[in-house]
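Q: here you go, sequence then predicted model.
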Amino acid sequence: MLLPELFGNYAKNQPDKVFTSYNGREWTYHEFYEKAKRIAAYFQTKGYEKEDIIALYSLNTDVFLVCYFGLQLGGFTVMPVNTKLAVPEVEYIFNHSEAKSLIYDVRIENVINETQHVFHEKLAIGGEDQLGKILEDESLHFSPVPLGEHDTSVIMYTSGTTGKPKGVMLTHRNIIAAGEVWSEVMDITENDRMLVSTPLFHCAAAHVFVVPVTYKGGTIIIEEAFSTDKTLALLQNAQPTMFFGVPAMYTILLNLPHIKEIELPTLRLFGYGAAPMPYEILKKLKETFPNIKVQNLYGQTENAPAASSLKDHHALNKIGSVGEPLPQTEVRVVDENGNSLPIGQVGEIVVKGAQVMKGYLKDDQETARAIKDGWLYSGDLGRFDEDGLLYIVDRKKDMLIRGGENVYPVEVEEVLYQIPELLEAAVVGVPHPVYGEVPKAYAVLKEGKSLTAAQVMDYCSTQLAKYKVPMEVEFLNELPRNASGKVLKHTLGPKENMSV
């Protein structure tokens, strides 16, 4: 059974149970499902066809989830777009995907107004609120659509090492598989209440928590964005049983002066991932809340994301590990020829399971590189220990993670090379006390040219999402290179080995 069908069963069998809670507004499974059907019905009546791509550009709201579920219910492909991206990045995604329609949040419409992509129509959340009117339109009648396992239900764009984002196509089977394995490994039941403070446009919030909790018939508590005071208030008062945060969020919460006085009686699980959790932060988290379990979650957008998990009993004695392979999932560490390596040896991590993506949108070449014989080649280098636990030791493709957000140096470097005064540049990750690591640029000026670090960062801020902008710029006379001319990035700045 696929997720839209499963949700329909819950709407019949537990119609009065609260599914979403957002800013004091609660929607039951029945209410939510009726609204989702109206979204599907609207696009049906407008003549949209199965697997047409509908872009969703919104902050966290219950309406976001209605659109997410409703579009899939109608057989359409929902494409959540990262709201932190700069205008050129958003426009590329719209153009490359050839998205037919756009649902957008008026609170962040300034970016939308600067893009040139032509949609069949744009529907606003807020303002004139066309979307809200659709949700309340009882004249819209949904016609059930046969959904295939391999139909593309979700597309999420992830930055590529070539500097251009790639559209990860996830099928209905991929999505339900993620729900199955994560709900099992986190012991999720219908009684769980998940507090979501991280962006719903990310695969982690959507598919590691919303989908698994929905799979079990639980409740989703939605916060627009992480905010120290508001998040803490919700943890105390909204009766959540689960919470997910990137390490930077836990660092901020644990540094509050009164944190040891806080009681969270309903919470049973702190999930963390998307970036490495420093040992001291993890230790402090367990000391501060000894009755709450912690669990690391590892995967990539390309596998829904679902690869492995480190459970609470290993949290402090297997620091740095991303745990054991998930149920129904195979994980190997292989050499360049795809041969499995023995315990302790480092190789590329490959993953196999029903959650592995269909492929990259309009990119057969990259799909063939990423998926071989059903195995997803993650691009991460890792090793297994004698207990069968997986460790990430490096990233094959130089990716760094700033507070849970992926940053690809090549993407930033391409922007730096647009600056006329710069001869060459290289970007590496350097440690940061809150964000884990941040991008730092090393730049060489053209002869006779002058430029300040602030000017470099200002230009980057017009072309890149804020989290991709170098936090520091250092000017050098030349970049270090090896005999073949390759830049020796490892000599530029301290870059810790990190898991995700």
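A: Right, received. Where do you want to start? As the structure is a prediction and not an experimental result, all values here were calculated from the model.

Q: contacts, neighbours, all on C-alpha from now
A: Fine.

Q: quick one: stretch 142-150 to chain centroid distance?
A: Distance of stretch 142-150 from its chain centroid, counting by C-alpha atoms, centre = their mean, to the nearest Å, is 26 Å.

Q: ignore the last one, stretch 388-396
A: Mean-position distance between stretch 388-396 and its chain equals 20 Å (C-alpha atoms, centre = their mean).

Q: any buried residues in it, and which?
A: 389, 390, 391, 392, 393, 394, 395 (16 or more other C-alpha atoms under 10 Å).

Q: got it, and stretch 270-282?
A: For stretch 270-282, a neighbour-count test (16+ other C-alpha under 10 Å) marks 270, 271, 272, 273, 274, 275, 276, 277, 278, 281, 282 as buried.

Q: what's the neighbour count on residue 414?
A: Neighbours of residue 414 under the rule other C-alpha atoms under 10 Å: 14.

Q: please tell me how far it sits from residue 161.
A: Note on residue 414: its distance to residue 161, by C-alpha to C-alpha, to the nearest Å, is 11 Å.

Q: repeat that for residue 154.
A: Remark: distance between residue 154 and residue 161 (C-alpha to C-alpha) = 22 Å.

Q: out of the two, which sits in the more crowded spot?
A: Neighbours were counted for residue 154 and for residue 161 using other C-alpha under 10 Å; residue 154 has more, 25 against 16.

Q: what residues are up against that one?
A: With contact set as C-alpha atoms under 8 Å, 6 or more residues apart in numbering, residue 154 has these partners: 72, 77, 78, 79, 80, 169, 170, 171, 172.

Q: another structure for you, compare them:
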Amino acid sequence: MDLPFVVATLTRRGLLTPGRPIRVASQLNALRTWGWSLAGELRQAAARDPGRPAVLDEHGTELTYEELLDRAERLARALRAALGVQAGDRIGVLCRNHHGLIETIVAATLLGVDAVLVNTGLSAAQLATVAEEQRLRVLVHDDEFAELVLGLPPELHRVDERAHAELIAGALPGELRPPERDGRIIVLTSGTTGSPKGARRPTPNGFGPLVSIIDRIPLHTRDTVMIAAPIFHTWGFAALQVSFALRATIVLHRRFDPTATLAALSAHGCDALFAVPVMLQRLLEVPPPDPRPALKVVAVSGSALPGGLAPAFMDAYGDVLYNLYGSTEVSWASIAGPADLREAPTTAGRPPHGTRLEILDDSGEPVPGGRVGRIFVGNEMLFEGYTSGATREIHDGLLDTGDLGRVNTDGLLFVDGRADDMIVSGGENVFPSEVEDLLARLPQVREAAVIGVPDPEYGQRLAAFLALHPGETLDPEAVREYVRHYLARFSVPRDVIFVKYLPRNATGKVVSRELRRYYG
């Protein structure tokens, strides 16, 4: 990434403002010594703004950057002394959003240990599989998951919230030096269609990844940021990385509740909110406080923006919405700003600076503009492969996202869905997401999901699952007629099923396998 662009972006976002010389020197030394890992980012923030609030939670806990670093260092020393954790080991982290989760991840990186971020929605069987496949040495978990971890092997050290606090309180003094190897962050794929896989995230090697994001999403140094997206997910973890780099004050709640979230945004004067799309839907369903939170940025990722969600949210909260399209494997691919979303509410936007995006056919050749193909992406933060040793297809340095999409004449990317979600019905290619977007615009519909199911005559057919707003009704034939009016006949769902709610995982994605159980 070219230096003038980096300097200009960092200046615009307030990261190159003058400070006390001794603190600036300490900040730069922290990055030089510890690099751009989460430990290095926290160290630089504590060196520059030691007394600034780093983390606030719903129980009134407030830790400054200096205090957060001290607790993470204590935990690192205790894990090494009491549990024998060493560089190259793996620690599982099964926690919701709170300061203990952050302390554990930072402690792991201080020791050169890999931190496996465990999805809080896993079943006991899935957790046992993850523990075995990832060869966990220690599992740090919230108390609410005590029963879930009972079946894990006895040799796996389990650290609940009380033990976590005791490790920090009882840590012996000592110096921590940069480890011989960087600890990796291992993010588990969402597991909506099967067992989750561990994806190794790279450590940034400079300002480039940060600049790519904050150039397009106008976050500033010392903002107050609420991270509602789960930090065990790529998007929530990215929010944490960006917040540390900006020396932001981070507001965390263990669980997302729309009313509590709005209250916290107002009470703490939050400048930004990191969320997943379904959270925006829930925020629109509750009465907003008066005055409404004066947000400058609402950044979402993790799943597609349904139907008219973007304009509806911006009508309520202002043109502050930014939609990042990416994945655990490619990090980011494109970003849509408010103007893009006003023009085309379902767009994924354009690639940010330093990112290459191509739409390729099955032979790896570019497809004509406007045609659907496979989305390939290249940037500085492509994943390092799965912990199983598997990887994804690569063409000319570009990684396969597993999604299908197209770029219109204005350069805007549209994602049509997962390649394995596309169905062939009567010889026609059908994308369920196109039908989902249309159904989500019906005023009676709270949320919609469309999947492909087996059909003896056509091979596959579409089934629509609709959750309606309280007190609303719809007739299945009226739904089919509505789709028939706007889309081709092969896009009309043969089955229309009404449900109380859609099954979602902890990151807000619809779990399709749960819907397929309707078909045996």
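A: Noted; the coordinates are in hand. What you see is a predicted model, and the numbers here were worked out from it, not measured in a lab.

Q: now, the contacts of residue 154 of structure 1 that are in strands?
A: The strands, defined by DSSP state E, take in 77, 78, 79, 80, 169, 170, 171 from the contacts of residue 154 of structure 1.

Q: widest-spaced pair of these?
A: 80 and 171 (14.5 Å; C-alpha to C-alpha).

Q: which residue in structure 1 aligns with residue 358 of structure 2?
A: Under the alignment (TM-score structural alignment), residue 358 of structure 2 pairs with residue 332 of structure 1.

Q: comparing the one helix or strand its match maps to with structure 2, how large is the average distance?
A: Assessed by DSSP states H and E, residue 332 of structure 1 sits inside strand 330-334. The superposed strand 330-334 of structure 1 is, by mean C-alpha distance after the TM-score superposition for structure 1, a mean 1.0 Å from where its aligned residues fall in structure 2.

Q: which strands and helices sit next to that strand?
A: Strand 330-334 of structure 1 sits against strand 347-352, strand 375-384, with contacts defined as 3 or more C-alpha pairs under 8 Å, 6 or more residues apart in numbering; DSSP states H and E.

Q: would you check the span in structure 2 matched by the last one?
A: Yep, that's strand 375-384 of structure 1 we're talking about. The alignment of strand 375-384 of structure 1 onto structure 2 (TM-score structural alignment) spans residues 398-407.

Q: chain center to that stretch, what's the gap?
A: 18 Å.

Q: quick check: buried residues in that stretch?
A: So, applying 16+ other C-alpha under 10 Å, buried residues of stretch 398-407 of structure 2: 398, 399, 400, 401, 402, 403, 404, 405, 406, 407.

Q: can you redo these as CSV with distance to residue 155 of structure 2?
A: CSV is the format used below for the buried residues of stretch 398-407 of structure 2 (distance: C-alpha to C-alpha, whole Å):
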residue, distance to residue 155 of structure 2
398, 41
399, 38
400, 38
401, 37
402, 37
403, 40
404, 44
405, 46
406, 50
407, 52
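
Q: where exactly do the strands run in the stretch 201-350 of structure 2?
A: Using DSSP state E, counting those that start in this stretch, the strands of the stretch 201-350 of structure 2 run over residues 224-227, 249-252, 272-275, 297-300, 321-327, 331-336.

Q: including distance to residue 39 of structure 2, could the ones you listed go into TSV?
A: TSV is the format used below for those (distance: least, C-alpha to C-alpha, whole Å):
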stretch	distance to residue 39 of structure 2
strand 224-227	19
strand 249-252	16
strand 272-275	21
strand 297-300	24
strand 321-327	23
strand 331-336	20
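
Q: which residue ranges of the stretch 1-150 of structure 1 form strands?
A: For the stretch 1-150 of structure 1, applying DSSP E, counting those that start in this stretch gives strands covering 18-22, 25-28, 53-57, 77-80, 101-105, 121-125.

Q: just so I know, which of these lies nearest residue 286 of structure 1?
A: Residue 286 of structure 1 sits nearest to strand 18-22 of all the strands of the stretch 1-150 of structure 1, at 27.8 Å, using C-alpha to C-alpha.

Q: residues contacting the residue nearest in space to the middle of structure 1?
A: Central residue of structure 1 (C-alpha atoms, centre = their mean): residue 202, 2.9 Å from the mean position. By C-alpha under 8 Å, 6+ apart, residue 202 of structure 1 lies in contact with 80, 82, 156.

Q: before we move on, the earlier item: got CSV for the ones in strands among the contacts of residue 154 of structure 1, with neighbour count too?
A: Shown next, in CSV, are those (neighbours: other C-alpha atoms under 10 Å):
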residue, neighbour count
77, 27
78, 25
79, 28
80, 25
169, 25
170, 26
171, 26
